[in-house]
Structure formats: C-alpha cells, structure tokens
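1. okay, here's the prediction I keep looking at, along with the sequence it came from:
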Amino acid sequence: MKLHAGWRLQVLIFITAFAILVSRRPDALFNAQFWAEDGKCWYAEAYNLGIIQSLVLPKGGYFQTISRLTAGFVQFFPLLWAPLIFNLTAIVIQILPVYLIASVRFSQLIPNLRTRLFLGLLYLALPNSFETHANITNAHWHLAILACMVVLATPSRLLVWQVFDIAVILLSGLSGPFSVLLAPIAAIIWWLRRQRWSFILLLGLTAGAVVQGIAILLTGHSSRVHTSLGATPDLFTKILASQVFLAALIGQKGSKLISSISFGYSIIAILIAVAGTALFLYCLLKAPLELRLFSIFAAGVFGMSLLSPVVSETVPQWWLLWRPGTGVRYWFIPMLAFVTILTWLLGATRPRRLQLTARIALVIMLAGIVVDWRYPTFADLKFKNYSKQFIEAPTGTKVTIPINPPGWFMELIKH
C-alpha cells in the first residue's frame, strides 16, 4: 500500500506520537507537576516579576525564550493548570520534528516515507533521554533539532510553512546557544543552494547567534557554576562510549551495567568509541550533504556540552559526566545523530558489512528502547494541595511550594 503524507496521515502521526510520549511517563499528563526550573525560575519569575520583565532575563548565560513565553502564557490560567500546560507545550514541541520529517519537505532528502517514519519513531523512543521529556526547561533541545531540520529541509512556498520556519528559527535562536552552531550550517546551505529562503533563515539564525553571544559574554561567566572540568583522555573516551554510543543502543540501564565493570572497562570504552567514531567519519565522507551537516551539528553540541557542562557544584564535571544518567540532556542530539547514521547505513548502496553492522546495532537498540521505555514517575508532592493554599493565602504572603526533583522549591509572593 502506497503511503501519502496527506492531512489524515499527519493527524494520525500526531495522535500516535502524543500517545507514545505520554506512555513513557503518564503522570506528565495525569498528575502534572513542575520540574526544576519550570517552577523555580520560569513560572515563579513570570509571576513575581511580571511577564515582560521576566522575558528579558537570561538564565545560565543565555536567553531561554520558549520557557519564558510559556510561563508568561500560563499566567492567564489558574496555578493548578500551569504544570499541565507546561507539559503539554513541551510534548507538542517534541512531536514537531516527527511532523516535519513526515511531510513532503523531506521527500527529496529521504524519498521513502517509511524510512522517515522509522526515524521519527526512533526519535520518540530514543533511550537515555528522560531529562528532555515533557518539560519546558529542556524543550530548547528539541527546538534545536527542529531548527536544524528546518534549515536542511526543502523550502516551501506555502505561507503556513514559511511562518512555521520563521517561528522555529527565531524561537530556537533565542532559546539556547544552538544558533551559534546552526548559523554556519545555514550559511553552507545558502551558499550551495543560493535560495532566497535559505538566506532568510541564515539571517534569523545569525541574529539569534549575535544576541545569545552577547548574553554569554556579558552574563555567562558570572551565572554558571565554575567547578573545574577535570578533563582527561580516558574520561573523554568513557563519556563518548557510555553516554552516546552505548546509551543510544542499550539505554541508560544497559550502559550503567556495562560501565560498572571495574576491571577492563577503559579498554571496552576505547573499542566502542573507536567503532562509533569510525561510523561517524564514514558518514562525513560518504553521506548526503544534509546528513553530514546534521552530524557536524551534533558533534558541535557534544563539544559544547563538554566545554561548559553543569552537573555538579563541587566535583569536577567530567568525573560525573561519564556515568550513565548524568547530564542526559547533553547527549540527546549526539545520540539521535548516531542512530540516524545507523539508519542511513541500511541503504542498499552501502557496503554489506556496514549494512550488517547497522542491522545488528538497531536490533540491539530494541533492547535499549524496552528497558528505558518507562521514565520514573515524579514524586507526588501534592501540588494540588499547595496550589489551593496559595489561592487562599493573603496578599503579600510568600508561599513556598515543593517541586520535582525532591529538594527543589518554588517561591511565589501572592499578589
């Protein structure tokens, strides 16, 4: 049966993707609670300082506009609804890359719709990605993927797609440092295609990169944790093997099991890192331009994450970074690039040994998907009860509300 990416299929894709994401952590929908900065920073600052003032505040050295906009929007709703609206917004953002890759705009890059849907499924089911799931704080990682896809996709003359492209580029450019990496990629695409729309996207990303660059220069040093990196070649190899290649295939739990081997894991990590890097280099030499550029973007994200991570305020960063479950958000895009390369290697024109390697790796990945499918349920901190207390509190009262992860709090001054 021939598949057509018409509106019926797009609706089916959205519903299916939504169901998949909710199934990985149902409480995100059925017992919605704030996660970390969602409550402590975005909502609290929008409420306490006002929507406009909070919008122009950088966090962690750069602007995070998508989080600020969502927090501003939910100010028009009761506090009780806020976590649910946060989570729903984050889930919709997660779905959009699948929606785009299934559209006709990727039919020239990947003619087979089944292959595009397969990639979309791998993206939704990617192991070792709980930290980027259904929360606004880390939604900018998904926006970065979406912005990269917009740059690489075939331009559309339809107004709805053009509005979509501009919105994604501007939101992503002002919601994290990724525009600094994406602007050069957009420049390459424009130089080779010489299309007016590619130039417009380049301008948007360049503007975002300039704004974020200024914010990083002015506030980045003073607003980030300054614990030493503790970088060594051995730790670099372990991070690459454990957090990117192993975690993408056998999940966080499987990677944790293998990396717990006290004798000989350094040798295992070297072998895994060399094998994965070899596939990456082969992609850079033989893959279509768009996949090469996406892989370069992912490598840039990996490098940027290693240079400026925040996972501890006391211990050198790399000492913890190699341990599965640490800094999960940093590895999301590199892992996605890795499994995309594996999918490309399945193509009939690739060498048989590489096809076989990719098949074996993707079959192994089924185990990682299964063991990492369900994310841990958030601790039930009785948010409904606290939201009721906040409503009943007198004006001027400071109300402290516990949020996830346990130990975090949100402070609101009732007005």
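-> Perfect, thanks for sending it. Residues are numbered from 1 along each chain as shown.
2. alpha carbons only for contacts and neighbour counts from here, please
-> Fine.
3. ok, residues contacting stretch 257-276?
-> Stretch 257-276 is contacted from outside by 234, 237, 238, 240, 241, 242, 245, 246, 323, using CA atoms under 8 Å, 6 or more residues apart in numbering.
4. try this one next to it:
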Amino acid sequence: MALSAGAFLLVLFARRPETFLNPQLWAEDGPIFFVQADEFGARALTFSWAGYHNFLLRLIAAVSSPLDAHLVPAAYVGISLLVLLAVVLALFSPRLDLPARPACALAIALIPHTGEAIGNLTNLQWVCALGLVWLLLARDASTMRQHVTDGIIALVFGLTGTFSILFAPLFAWRAWRRRTAASLVLAVLVVITAGVQLWTIAHSPPHPAGQENLTVEAVAWWLGFRLPAALFLPGDWAMQAPRGVLDVLGVLTVATLLVTAFVPGKHRERRLLLVAALVAVIAATIFRMRHELTAFTRLNDGDRYLFIPKVLVAWLLISGWSQAGWIRWSTLTACGLLFLSTATHWRYERLPDRHWPDYARRIEAGERVEGIRLNPGVTFGYPGRHRR
C-alpha cells in the first residue's frame, strides 16, 4: 500500500511537477473560496456556489483563512492532495472487493486527462465523488469507528458537489439489496444530503440556456469522442477521427456498458454499481451541457466532467483482468491502449506562474487589489481589509 501511494504521488509529480513545487490558486479558489472565507468567516460555510453546496471546499478555505496569504495556495493544494491520497489509500481497505488494487490506485493518475481535477480546491468535488463511489462499493461497516467514518464521509462528501443527487438512488438500491441497518443508515444520510442540494438548486438562478438543440446523434458523437476515442487513441487521432466513426463508437460504448452491467457472472453487483455511477455522471453532464455540447470539441475542454467516468472505465477494465479467455486479453489490451494514449501526452499542460506572492504582500497589507490573475485565465479582485 505504501509503495502504491508513493508511486501514485510520483506519477502526479512527473505529470505536473509545478503542483508540488509552486502551488497556485485555481479558478474559483480565489474569488469564491479565498475571498469569501476571508470576508465572511464561518458564515461562508453555508454559502452555495453555482447553485449547490461545496462544504468540504468551504471548510478547507475556512481552516486556511488564518494563514498568511502567501501560504494559502500551498494549503489549498496540499489539503486537496491529502484528500485524494486518502481516497487512493481507501482502495486498499479490506472492505473493498476490487482486484489489482495497486493498478486501480495508479489508474486515477494514469488515465488520459488534463489533470484539472487534481491538485486544486475548486475541482476537489470530483475527488469527493470517488469517495462516494468507494462507499457505494464497500462492505457494511462492522465497528463503531467504521460507522462514524462512513457517516462523516457520506455527509461531508454528499454536501460537496451534486454527486449525492446522482448516487442517492444507487445507495437506496444498495440498502434494498443488502437489507442491513448499516446500508439503510448510509442511504438515508446520502438522501438527506441530496435533498439539501436539490433544494439549493431549486432556489438558485437557472443556468443560462445555450442555442444548440440536443440530438441523439450529438449524444452518440459526444460519447464516442470523450470516452473511447479520448481513452484509447492518441489525442491527435481522436481529434481527427471522422464524426461518423465517433457516432459508431458512442453507440458501441452504450452497448458495451449495458452488457458489462447486466451479463451474468462474477462480481455482477460491483459491475452494475460502477456502470450505474458512470452513466449517472455522464447523463448529468449531457443534461447540464445539453445546449452547448460543442463546448467539448477539444479534448481539454471541460475534462473535469470526464474524470469520474474515465476512472470508472479503467476500474471496469482492470476488473476484467481476473476473468478467463477473451475478456482477460481484451481488457489487458484496452488498458495497454489507455496507457499508450496517456504516454503520448504524458505531461499535463504546464501552468504559468501567476506570481501570487506579489499579490499576497498587498493583501496582507490590507490593500484593495484588482486584476489578480489565476490559472486557467481567471482574474479577480480582493476587496481590501486588514487580515490581522
């Protein structure tokens, strides 16, 4: 387990060393979490953003707020990486029945991805979603410590992002299937957090509608482009693939997922839950972007939305290694193609230095600071007040 954790961190470092060597704020880290924690204190824990709550992100911002502004990026990045590492280590729990656990852990860092979901506060909610998937797959808690830990994870992660809404039906099905008190309590907690998020969404301004009309062909193209093409082809090949080919890949993806979920055999419940979680995230993404799917015409556009589906596809493939015959060899081949796709674009996009210390000195002096620049091209202002 320790070797796997070390290898995981080494891969992350190799793909984007500046995350460790020069931690920086990212997107909403500055204008939302840093500024509001600084300005409103503990009250900011109850604030929603983009129509829903991000409790863990707010909590990290609140804990980091007393620090010198110079240290805030390191705190955000460091704690975000610790949460990710905790999820990785949880894969080795005896309560989880995943095969080839070191491979499943490394897959989180090795999938073809832009890396925007890793090493920043804004996108930590996607890591929390993996934590909820872990709860979904894990055996029932058997000790008081495990019960309390599961409850905290369900509440904190359930109130961080909208994934409790997507996974609540799966936890309910899990409770019905197991018929145990532990699974029922966990389902109730997730449903409660989903209810809070749904209420918040219902009382928030609607997302501006785009101009596109969603079609079945557009969904097939999107699925083919952002899952099999992005996972198993080098980036240049995926971008150059004819739209008709991507349509076919999208249809084949749906068929493959259905067969994977429902074909009889070993570990059917695990396969069903993984596919259901993957489909829930994909369906929510398509619904969210239904009027603007062309925003995904490049592989690095909105890749955070594909982080969970890509990881779960990798886990499903790794699960096939323990099967016999053609399933074993086909999943091994697919994983080889996945790794080759990653190798062709090994280095995450380099993050330019936005010179946060220059702004931090002025923030600590209580100045009003405008034009603070963050990756990936965000600019915000600090209202100005003495932080001590």
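-> Great, that's in hand. Just so it is clear, the structure is predicted and the values come from calculations on it, not from any experiment.
5. TM-score of the superposition?
-> Here the TM-score for the pair of chains, by TM-score structural alignment, normalised by the length of structure 2, is 0.92; 383 aligned residues with a CA RMSD of 2.0 Å.
6. pull out the buried members of the contacts of stretch 257-276 of structure 1.
-> 237, 238, 240, 241, 242, 245, 246, 323 (16 or more other CA atoms under 10 Å).
7. which members of these are the farthest-apart pair?
-> Farthest apart among those by CA to CA are 245 and 323. That separation is 13.2 Å.
8. relative to residue 13 of structure 1, how far out is the most centrally placed residue in structure 1?
-> The centroid of structure 1 falls nearest to residue 141 when counting by CA atoms, centre = their mean (2.8 Å). Distance, residue 141 of structure 1 to residue 13 of structure 1, using CA to CA, to the nearest Å: 21 Å.
9. again with residue 209 of structure 1
-> Applying CA to CA to residue 209 of structure 1 and residue 13 of structure 1 gives a distance of 32 Å.
10. pick out whichever of these two has more residues nearby.
-> For residue 209 of structure 1 and residue 13, the more surrounded residue by other CA atoms under 10 Å is residue 209, and the numbers stand at 22 against 19.
11. ranges for the helices of the stretch 301-415 of structure 1?
-> Secondary structure of the stretch 301-415 of structure 1 (DSSP state H, counting those that start in this stretch): helices at 317-321, 328-345, 352-371, 383-392.
12. coming back round to it: for the buried ones among the contacts of stretch 257-276 of structure 1, which one is nearest residue 289 of structure 1?
-> Looking across those and measuring by CA to CA, the closest to residue 289 of structure 1 is residue 245, at 22.5 Å.
13. just give me the match in structure 2 for the closest one.
-> Using TM-score structural alignment, the partner of residue 245 of structure 1 in structure 2 is residue 228.
14. leaving out sequence neighbours, find the closest residue to that match.
-> The shortest distance from residue 228 of structure 2 to any non-neighbouring residue, by CA to CA, 6 or more residues apart in numbering, is to residue 249 (6.9 Å).
15. and that neighbour, what pairs with it in structure 1?
-> Residue 249 of structure 2 maps onto residue 272 in structure 1, by TM-score structural alignment.
16. before we move on, what about residue 343 of structure 2?
-> By TM-score structural alignment, residue 343 of structure 2 lines up with residue 370.
17. please apply the same query to residue 109 of structure 2.
-> Match for residue 109 of structure 2 (TM-score structural alignment): residue 124.
18. tell me which element the aligned partner of residue 260 of structure 2 in structure 1 falls in.
-> Mapped onto structure 1 by TM-score structural alignment, residue 260 of structure 2 lines up with residue 283. Assessed by DSSP states H and E, residue 283 of structure 1 sits inside helix 265-286.
19. show me where structure 2 has its strands.
-> Assigned by DSSP state E, structure 2 shows strands spanning 48-49, 52-53, 369-374, 378-382.
20. from the contact counts, what lies against the first one?
-> It refers to strand 48-49 of structure 2. For strand 48-49 of structure 2, there is no helix or strand it packs on, judged by 3 or more CA pairs under 8 Å, 6 or more residues apart in numbering; DSSP states H and E.
21. likewise the longest one?
-> Helices and strands touching strand 369-374 of structure 2, by 3+ CA pairs under 8 Å, 6+ apart, are helix 356-364, strand 378-382.
22. good, wrapping up.
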